[in-house]
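Undergrad: this one's structure only:
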């Protein structure tokens, strides 16, 4: 039987401002990419998400980002590699402390937003992120895009790489994500998204925004927690995969 991980970005509220339904999403996903305070999240909120994830047996991952609260981590920052390395080490350490306090731990690392997209091709920043993870714990897997420079740098340092696909994001013909600034970048039909994910998982392929077919390698599927109708989309994806006989579980 095939097995797939479902992950979602959680803990992205700040103070009285809440984003997404973390409680509901933690009843659906098997891995939680928890913000670390640089693009979103405050300590009390992150602690709450970690506590709930621990109670429900959901794996906690550190979602590291540029230091960009105002831009939600979706703006490229030309940060020096040494500074980026320190920022990523800091974020992993902060979240680990919160997770440890509720009897859990940080089990993997996933870059967020602009940092995620940048290190697909930006070798210096990719190397800095990979080295930061290795410095903290060389046993931590990293989630990212198959074929990226980030995966090259991570593998060079002996890190395990976990390939992910995005349920509700449009793909370019080159296998990268369509920019959120472009029309059609975010998909919102739960049934269509669920069928698309099933095709990714079973066929290893996805239809790009221009109609071409792109090969994808999927060990984990991201269902965004901040999209409109996120819970409905995630539920549809989960139900469709289970209905097709696919087991859901955190990657081992």
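TA: Perfect, thanks for sending it. Computed from a predicted model, the values in this text were never measured in an experiment.

Undergrad: only C-alpha atoms for contact and neighbour calcs from this point on.
TA: OK.

Undergrad: tell me which element residue 99 is part of?
TA: Using DSSP states H and E, residue 99 sits within helix 81-101.

Undergrad: What is that helix packed up against?
TA: Here helix 81-101 touches helix 43-56, strand 59-64, strand 106-111, helix 123-136, going by 3 or more CA pairs under 8 Å, 6 or more residues apart in numbering; DSSP states H and E.

Undergrad: Residue 80: which of these is closest?
TA: Closest to residue 80 of these is helix 123-136 (CA to CA; 7.9 Å).

Undergrad: Identify the residues contacting the closest one?
TA: 80-82, 84-86, 88-89, 92-93, 109, 118-120, 140, 149-150, 153-154, 157, 159 (CA atoms under 8 Å, 6 or more residues apart in numbering).

Undergrad: let's bring in a second model and compare:
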């Protein structure tokens, strides 16, 4: 059954100092939700302030993209952080971003883990509980984005946080409906036609072809297009246009 609507999100603010990775202004004209880096894997105070102001101006929902403290590794290295420390660091990141969101007349509306933390939370119940504790400490009952069927969404749901299942248009899936690790060849799908086709397929049928060619269930309320891939802005436009052509309303999740 085709969903009535689908959120379109992208990772933004992934720069530091004079270095910028994502075309934030252009992507904010396409997406409905912005996952803003909070300084631990990328981003700094001026970047967070700038992206929040742009997002608020365009009516795009602001989300805190929390991460392990790993600037050198761009948050893509799994770390064994004690639960209490991880909870505090998640709350810290959300609080930092919320200052700039509120200064722009908006607020942090949801939380999405980044990189290695996102993938760790699929199976690690202890780390999932720590992130949920951090979210509750900083933002009460903020919604969280995660992989469908993950421990993270299960823990969040039991804790009373709205759990929003997410799919990825430009990432390969395993037969277990998890993301293929970036260390493996073919983990990121660069063919624009394939990305658009997969995005519409997931939205319409709730399925995607895994790396072994078999269909796997991926029922999601939000769809991610990565902002750091080559041609990201043009690709995001193509994905949104194709979704709307398939009579799917692109709007922020409720």
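TA: Structure's in. What do you need? This structure is a prediction, so every number in the text was calculated from the model and none was measured.

Undergrad: Work out the TM-score between the chains.
TA: The TM-score (TM-score structural alignment, normalised by the length of structure 1) is 0.98; 252 aligned residues with a CA RMSD of 0.9 Å.

Undergrad: which one of the helices and strands packed on helix 81-101 of structure 1 is the most hemmed in?
TA: Of all those, strand 59-64 carries the top mean neighbour count, a mean of 28, counting by mean count of other CA atoms under 10 Å.

Undergrad: so how much does it differ from structure 2 once superposed?
TA: Its aligned residues in structure 2 lie a mean 0.2 Å from strand 59-64 of structure 1 after superposition (mean CA distance after the TM-score superposition for structure 1).

Undergrad: What span of structure 2 is that strand aligned with?
TA: Aligned using TM-score structural alignment, strand 59-64 of structure 1 spans residues 61-66 in structure 2.

Undergrad: Would you mark the buried spots in stretch 114-127 of structure 2?
TA: Neighbour counts using 16 or more other CA atoms under 10 Å place 114-122, 125, 127 of stretch 114-127 of structure 2 among the buried residues.

Undergrad: for stretch 19-34 of structure 2, same thing?
TA: Across stretch 19-34 of structure 2, burial judged by 16+ other CA under 10 Å covers 20, 22-25, 27-34.

Undergrad: That one maps to which residues in structure 1?
TA: Counting by TM-score structural alignment, stretch 19-34 of structure 2 pairs with residues 17-32 of structure 1.

Undergrad: What are the contacting residues of that stretch?
TA: 5-13, 49, 52-53, 56-61, 225-227, 230-231, 234-235, 238, 248-250.

Undergrad: end-to-end on it?
TA: Taking CA to CA, to the nearest Å, the first and last residues of stretch 17-32 of structure 1 lie 20 Å apart.

Undergrad: and if you look at stretch 169-179 of structure 1?
TA: With CA to CA as the measure, stretch 169-179 of structure 1 spans 9 Å from end to end.

Undergrad: so which pair among the buried residues of stretch 19-34 of structure 2 is furthest apart in space?
TA: Top of the distance list for the buried residues of stretch 19-34 of structure 2 (CA to CA): 20 and 32, 21.1 Å.

Undergrad: residues touching the residue nearest to the spatial centre of structure 2, list them.
TA: Centroid-nearest residue in structure 2, with CA atoms, centre = their mean: residue 112, separated by 5.1 Å. Shown in contact with residue 112 of structure 2 (CA under 8 Å, 6+ apart): 35, 63-66, 118, 144-146.

Undergrad: rerun at 6 Å
TA: Residues in contact with residue 112 of structure 2, defined by CA atoms under 6 Å, 6 or more residues apart in numbering, are 65, 144-145.
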